[in-house]
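**Q** Below: sequence and its predicted model.
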Amino acid sequence: MTKSLVGYGPIRQTRVGVSSSRGFDSESLGYHVGQTLGYGGERVYGRLDVDYDNKGGKFDSKGNRISPDVNQTDQQDTESLSVNGSLGVELTDSQRLDLAVTYYKDEQNTDYGPDYGDGLAVLFGAKPSLKAIDGANVENEPYTEKSSVNLSYSDDDFVGSGSSLNLTGYYRDEKGRFYPSGKTAGTQASEVWQANGLTDTATLKKLASAATFVTQSEADIEVMGLRAAMQTETEVAGKKTLLSYGADFERENSEQTYYGQDLNTFLASNGLTAQTNGLTYNGGPDTTIDKWGAFVNADMDITDKWHTSAGVRYQKLKSETDTFTPIYEQLLEEYFNSPAISGISAAYGIDYQAGDVEKGSTDHDKTLFNLGTSYQITPNDQVFANFSQGFTTADIQRALRDVRAGFVVNSDNVQPITTNNYEFGWQGKHGDTAARLSGFYNESDKVVRFTDDYTVEVVDTDERIYGVEGSLSHDISDKWQVGGSVAYTRGQYDKDGDWLELDAVRLTPLKGTAFAQYQFDEGSNIRLQALAIGGDDKAFKDQQKDPDASALPVTGYMTLDVLGQVKMPVGRVDYGVYNLLNKDYLTVYHQTTYGDLNRLPASGTTYGLSYTVDY
């Protein structure tokens, strides 16, 4: 809710909608209902939005139900509730207090699971069918829950000085439970067997296959922070200058836990039934990250055409991690001490005891600079250039999840990532045509990547990312508008002196969009839009030189959507036909991440229809 709604009066809106797959299969049907109530008074204004969604299953272009995404969980068969509220008060003519509160909760309730094959064969290298199998029974279904509170105070004439003050405090909490999935410690188990004298390949393979576990992950991230900023108009070298300065603090607490599932039950059902077995595993250490910052920035009009800005920021990052047992240490201890393996372990003198990573802390700081300028070369054309620096840490908890016992958490071993970002370009509008063309170049001193077994590591080596983006729109008439965009990005990282290509997990391949829209006299419209992704195998070929790399080739694809709005005597109808041509394809994510069980097809043609009325 913004100050612009002061005096607006009553606000009421009702929304209903339905969605379906191409074949109108009953399992694909979803629906949505929503209601908005608000009021904009002379001094007080507020708004409440409540939306409920019930999503059905997804079906591919052949009409087959798509298997659940067991790696990151999907939105099939979920119910969700979203609540957004805001309240504002004009305390005086210059002072304002605003409160915003949000809540979101979704939970999956599905009868379908993935096809692991007989005896969970997919976990041991068999090719998955990718079929969705009826009969799933998951004791604790996946869910997502998010809540946030934001309270801000602003004064446009702080103590009568003409300066403006803004104070903001915020809090948010995000929780989530993922789909149960099989996990194998076979590689790590083989290393231990070999270290203790077992070299027979067939025996190693058989014993490694027994190192199978089923877990379900839950995560909780809590963030709270404060920001204070002032803006003051002054003069520097005779030029009007807007000075902005302030400080901020943010604390993030995160924890992740894996809950063990009964393996015999999972095996007997070929992965369809998941029941907890009472065991828990660390998903990395409980972590607290504090971020302190202070900044000052100046914006100046050097001439009526030339604008420039410059600033400096001091950033401090501190983290504390609790003692934890790495997950593979826990799994290996359970494996070597299991009844089926313990006798063989004893014969080879293996008495595996899981080790810990002791609690630790890091402390880093850096002074960062930014500089930007723009020049109005004609009344319709502007060129710009910007430089900025970034300073952050990788997801510490996620990165530490895969370390081995004895790892020492300190400022030397867990280092931040520093980036330099450069941008330059042109934008303009000539008659009925608007366009923008920009280029960028970013460099950093670390690489965050998935390895070939999908653990995460932060590699201390240089990285560079660069590219070009362009957009164009043109009003053919007062009814027709066309346009599009293109983005091309490349990047490399330094591997022993060679620059190797970054893969599509990090960078989006060549991407293009296009649209044509027609506006009817009575306010209705229809829009045809296209999305094209280019194929790319550069990183896959290049990273053959890196044995720890996990790059995969990308196959390009193009999809078409039709969207529109019909103005009714009361309210409006919105409609959409997505993947209009029923294209059979895999998104970049499903082509390049995790293993074969993640090569899931995208949805075929999907329909959406909604009705909205304001009153």
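**A** Nice, thanks for sending it over.

**Q** from here on, contacts and neighbour counts on C-alpha atoms
**A** Noted.

**Q** Pull the residues that contact whichever helix or strand Y375 is part of.
**A** If you go by DSSP states H and E, Y375 is part of strand 360-378. For strand 360-378, the surrounding residues in contact (C-alpha atoms under 8 Å, 6 or more residues apart in numbering) are 305-323, 382-391, 408-411, 414-416.

**Q** Report the buried members of those.
**A** Judged by neighbour count, with 16 or more other C-alpha atoms under 10 Å as the criterion, the buried members of the contacts of strand 360-378 are 306-323, 382-391, 408-410, 414-416.

**Q** which residues of the stretch 151-300 of the chain fall in helices?
**A** Along the stretch 151-300 of the chain, the stretches classed as helices by DSSP state H, counting those that start in this stretch are 186-195, 201-209, 263-268.

**Q** scratch that, the stretch 301-450 of the chain
**A** In the stretch 301-450 of the chain, the segments counted as helices under DSSP H, counting those that start in this stretch are 327-336, 339-347, 396-400.

**Q** and the closest residue in space to S86 that isn't next to it in sequence, how many residues sit next to it?
**A** Across the structure, with C-alpha to C-alpha, 6 or more residues apart in numbering as the measure, the residue nearest S86 apart from its sequence neighbours is A100 (4.3 Å). Here the number of neighbours of A100 (other C-alpha atoms under 10 Å) works out to 19.

**Q** so how far is L81 from A100?
**A** Separation of A100 from L81 (C-alpha to C-alpha, to the nearest Å) stands at 17 Å.

**Q** Likewise for V409?
**A** Between V409 and L81 the distance, using C-alpha to C-alpha, works out to 40 Å.

**Q** Quick one: residues contacting L165.
**A** Listed by C-alpha under 8 Å, 6+ apart, the contact partners of L165 are 153-158, 228-231.

**Q** rewinding a little: buried ones in the strand holding Y375, by neighbour count?
**A** 360-366, 368-376.

**Q** which stretch of helix or strand covers the closest residue in space to R12 that isn't next to it in sequence?
**A** Closest residue to R12 in three dimensions, ignoring its sequence neighbours and counting by C-alpha to C-alpha, 6+ apart: L37, at 4.8 Å. Assessed by DSSP H and E, L37 sits inside strand 30-40.

**Q** go on, S471?
**A** Using DSSP H and E, the element containing S471 is strand 463-475.

**Q** buried residues in the following helix or strand past that strand?
**A** Secondary structure here is assigned by DSSP H and E; on that basis, the next helix or strand after strand 463-475 toward the C-terminus is strand 480-495. For strand 480-495, burial by neighbour count (16+ other C-alpha under 10 Å) applies to 480-494.

**Q** for stretch 513-521, same thing?
**A** Taking 16+ other C-alpha under 10 Å as the criterion, stretch 513-521 shows 513-519 as buried.

**Q** related to what we said a few turns ago, for the strand holding L37, list every residue counted as buried.
**A** Applying a neighbour-count criterion of 16+ other C-alpha under 10 Å, the buried positions in strand 30-40 are 30-36, 38-40.

**Q** Comparison target below:
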Amino acid sequence: MTNKTILPVLVSVLAPLSGWAEETGANELDQVVVSATRQSMAASELAHAVTVIEREELETQWRTAANLGEVLAKTVPGMAPASQTLTNFNQTLRGRNLLVLIDGIPQNTSRNISRDLMNIDPANIERIEVLRGGSAVYGSGAAGGVVNIITRRNRSQAVTKLELQSALSKVTGDGLGYRGEQSVGGARGDLDYGANLAWEEQGAFYDGNGRRIAPEPSQGDMSDTGTWSLGGKLNWHLPTGTLTLSGSHLDAKQDTDYASDPAVDDVPPGEARAKAISGLHLNEQNRTRNSLLNLAWHAGDTRVGAVDAQLYYRDYHARFTPFDARGIPSWGALVQTYLDSESYGGRLTVNTDLSETALLRWGLDSGREKTEMPVTTYDGSAYDNSGGLVYIDTGDRLFMPPVTQDTVAVFAQLEHNFSDQLRGEAGVRYEYAEASFNDFTTLGEGNQIEGGEVDFDDVLFNAGLIYALNDTVDVYANYSQGFELPDLGLQLRIAPSDFDVGDSQLEPIKTDNYEVGARGYWGATQASLALFYNTSDLGPVVIQDFAFAQRRAKERIHGVEATMDHQLNAQWRLGGLLSWMEGESYDRADRKWKALNGYRIPPLQLNVYVEYASGRHWSHRLQANYSGSRDDAFDDEVGFGSRKVDSYSTVDYSTRYQQGRHSVDLGVENLFNEDYYHVYGQLLRNGRNTSHIPARGITAKIGYQYQW
């Protein structure tokens, strides 16, 4: 189907529905204001797809999810399934990387370690806005879209919540988890304040057969992990605007006695399940620590229009599972990597009215990030003699040299209402980035690498039109360019002796994104349909077996997304979403297009739900999740991430009973205790059976909440 035929098809599908809505007297749904586009506009006025997850829906999804990645996978079209581990390595959005923001603060680091969705506790989230598709407005990192996490708003109340979690496929003390939350808030004069504290202890995870799931040895997992989080916000409402000071701190640290048994690697990959063995002796285990400080100013009426400005600071630390890399020349040791990153910057957005029908949004972004990635080395003999259980620290060494990256960008977007039905927008962004590092010696091969500096700059464009067919149906078309800096640190740590900082391998990825879609709002029903296509002349650097595997290649990805929600009556509500996509890269050697691997392109995803409210106090939700099969990458023999992926289905159930200030909720994940492998577990991240990690079996959470 070509772009020229898509719009008429959308019109023909949705127009009859709009007529039905008008005949039945259905009213339009309340408008949802979205800030993820820096526009603070109603979702129905945007010329691209967007998903908004409010606090109430987040609380419902958390009852049957272990982390934010799982919540997004079940609620956002185009989002790949979660890994049930610490990483969002495989969780692309429309086949490309996504930019994660917390109150506008970027969570991505220049050395992409794929833990961006693990940097905030659910107790500190008010809502999440997901802009699907590339964004010229935000620039670097937003090739697949933007996940904008907005922290809790201040409320004049105090709430206490306690929660207990347990695996039900094997009920044991090791499988128990505990959680507590306390939030407070209030106001005095021109000031309002709020704070939230959360503490959690995760237990062991068990598969559908009641076997303890082995720790994920490549990217890390969340079993036996203790987490605490503190967030707070202070708003000062002045006659000229609002000044907001907010901060948060999260620290998640694993302390387990288990490891993934290396003995399973004696059989061919995929033919043995990862096995947990006890006796691990390792002082420093998986850890994620994230501290944010944000000062924001909003003025709705100035000489130049509405102004939003912010200054931020971020301190970040992440540690991974040790890895036996003695057989890899570029590593040459038994190592454990960790990353330290410090960043600060500012953002400014100004909305200037040019006339009653035209508005100019303009502003600038700037930031500096300092990142380094050393390794802790361990005694190989002690490790071998213990069967992979004993780690004796032999000191830290340089792995990736400290890298300083500076970015600055300016943007402007003109929006114009041509009529009551037609609205258009067009924008431009100029971005400049510079990264530098000093002389260093590679860890394994001992290559002497001369320090250097690499800079990038580019101009990005976006344009969109949205047309209201009537009061209930809108159709839109959008073009936007995305921009993604290369992972310089990934290349530096395995740099060959002839490494050239000016090589084309370090050129940024620039994507062209095309999208057409339609949205319908008919009172009790809302639905959307989006078709997208994105392409880039350069893909990411491909690393296989910890070495450069191929030159960067052209890529193209296309897909379709659909959503529907319907309120049958006061008691019943149902709906769902569907995502399908396919992607290819051009193989110069074979002179043909080949499928992108399974970490980039997920199988078909389908989620459906039904909700029932029995009176004002009791609600129920049953949700079915389906992930399809995919063998395109396997057939094309593309290497890393090309294993066959089989389909699987799960069902989740949650319920909540509320009476006055008290509420009790229950969530059951994987209700029918399916024994299966999620997509990430089927792809074998480290290429061996120690990464053949099964999914969790039936798991229950029960919680009690009291509002003071």
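**A** Perfect, I can see it now. Quick caveat, the model's predicted, so the values are computed rather than measured.

**Q** Quick check: TM-score for this pair?
**A** With the length set by TM-score structural alignment, normalised by the length of the first structure, the two chains reach a TM-score of 0.86; 554 aligned residues with a C-alpha RMSD of 2.4 Å.

**Q** Tell me which entries of the contacts of L165 of the first structure lie within strands.
**A** 153-155, 228-231 (DSSP state E).

**Q** Let's verify T14 of the first structure: helix, strand, or coil?
**A** T14 of the first structure falls in the strand class when you classify it by DSSP: H, G, I helix; E, B strand; the rest coil.

**Q** Number of residues surrounding the residue mapped onto it from the second structure?
**A** For T14 of the first structure, the equivalent position in the second structure is taken to be T160, counting by TM-score structural alignment. Each residue near T160 of the second structure was counted by other C-alpha under 10 Å, and the total is 17.

**Q** for the residue nearest the centre of the first structure, what are its contacts?
**A** Relative to the mean C-alpha position of the first structure, the nearest C-alpha, by C-alpha atoms, centre = their mean, is the one of Q72, at 11.0 Å. Contacts for Q72 of the first structure (C-alpha under 8 Å, 6+ apart) come out as 178-179.

**Q** Buried ones among the contacts of L165 of the first structure?
**A** Applying the neighbour count, that is 16+ other C-alpha under 10 Å, the buried entries in these are 153-156, 158, 228-231.

**Q** Point out the other helices and strands that the strand holding L37 of the first structure packs with.
**A** With contacts defined as 3 or more C-alpha pairs under 8 Å, 6 or more residues apart in numbering; DSSP states H and E, the packing partners of strand 30-40 of the first structure are strand 9-21, strand 44-54.

**Q** Could I get the full set of strands for the stretch 351-500 of the second structure?
**A** Taking DSSP state E, counting those that start in this stretch as the criterion, the stretch 351-500 of the second structure contains strands spanning 358-378, 393-417, 422-437, 440-441, 448-449, 452-468, 473-484.

**Q** Mind putting those strands into CSV with distance to S386 of the second structure?
**A** Written out in CSV, the entries for the strands of the stretch 351-500 of the second structure read as follows (distance: least, C-alpha to C-alpha, whole Å):
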stretch, distance to S386 of the second structure
strand 358-378, 13
strand 393-417, 15
strand 422-437, 39
strand 440-441, 31
strand 448-449, 35
strand 452-468, 43
strand 473-484, 43
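
**Q** Between those, which one is closest to L14 of the second structure.
**A** strand 473-484 (7.0 Å; C-alpha to C-alpha).

**Q** Where in the first structure does the closest one align, residue-wise?
**A** Under TM-score structural alignment, the match for strand 473-484 of the second structure is residues 381-392.

**Q** Quick check: the two most widely separated of the contacts of L165 of the first structure?
**A** Farthest pair in these (C-alpha to C-alpha) is D157 and A228. Separation: 15.2 Å.

**Q** so how far is L506 of the second structure from I449 of the second structure?
**A** Looking at I449 of the second structure against L506 of the second structure, where the rule is C-alpha to C-alpha, the gap reads 16 Å.

**Q** for S246 of the second structure, same thing?
**A** For S246 of the second structure, the distance to L506 of the second structure - C-alpha to C-alpha - is 36 Å.

**Q** cool, and N385 of the second structure?
**A** N385 of the second structure sits 42 Å away from L506 of the second structure when distances are taken as C-alpha to C-alpha.

**Q** surely L538 of the second structure meets Q550?
**A** No: no contact is recorded between L538 of the second structure and Q550 when judged using C-alpha atoms under 8 Å, the distance being 11.9 Å.

**Q** okay, these two: which has more neighbours?
**A** Under the criterion of other C-alpha under 10 Å, the comparison of L538 of the second structure against Q550 puts L538 first, with 20 against 13.

**Q** Could you tell me which residues within stretch 48-68 of the first structure count as buried?
**A** 48-61, 63, 65-68.

**Q** same check, this time on stretch 450-466 of the first structure
**A** If you call a residue buried by 16+ other C-alpha under 10 Å, then stretch 450-466 of the first structure has these buried ones: 450, 456-458, 463-466.

**Q** Run the chain-centre distance for it.
**A** How far stretch 450-466 of the first structure lies from its chain's middle: 17 Å, per C-alpha atoms, centre = their mean, to the nearest Å.

**Q** What of stretch 438-446 of the first structure?
**A** Going by C-alpha atoms, centre = their mean, where stretch 438-446 of the first structure is centred and where its chain is centred differ by 20 Å.

**Q** what's the matching range in the second structure for that stretch?
**A** Stretch 438-446 of the first structure covers residues 530-538 of the second structure once aligned (TM-score structural alignment).

**Q** The lengthiest helix in the second structure versus strand 473-484: what angle between them?
**A** As assigned by DSSP state H, the longest helix anywhere in the second structure is helix 3-24. Relative orientation of helix 3-24 of the second structure versus strand 473-484 (axes from the mean of the first three to the mean of the last three C-alpha atoms, to 10 degrees): 140 degrees.

**Q** Which residue range of the first structure does helix 3-24 of the second structure align onto?
**A** Counting by TM-score structural alignment, helix 3-24 of the second structure pairs with no residue of the first structure.

**Q** contact partners of that helix?
**A** Residues outside helix 3-24 of the second structure that contact it (C-alpha under 8 Å, 6+ apart) are 469-470, 472-473, 475, 516-518, 520, 522-523, 529.

**Q** Cool, thanks, signing off.
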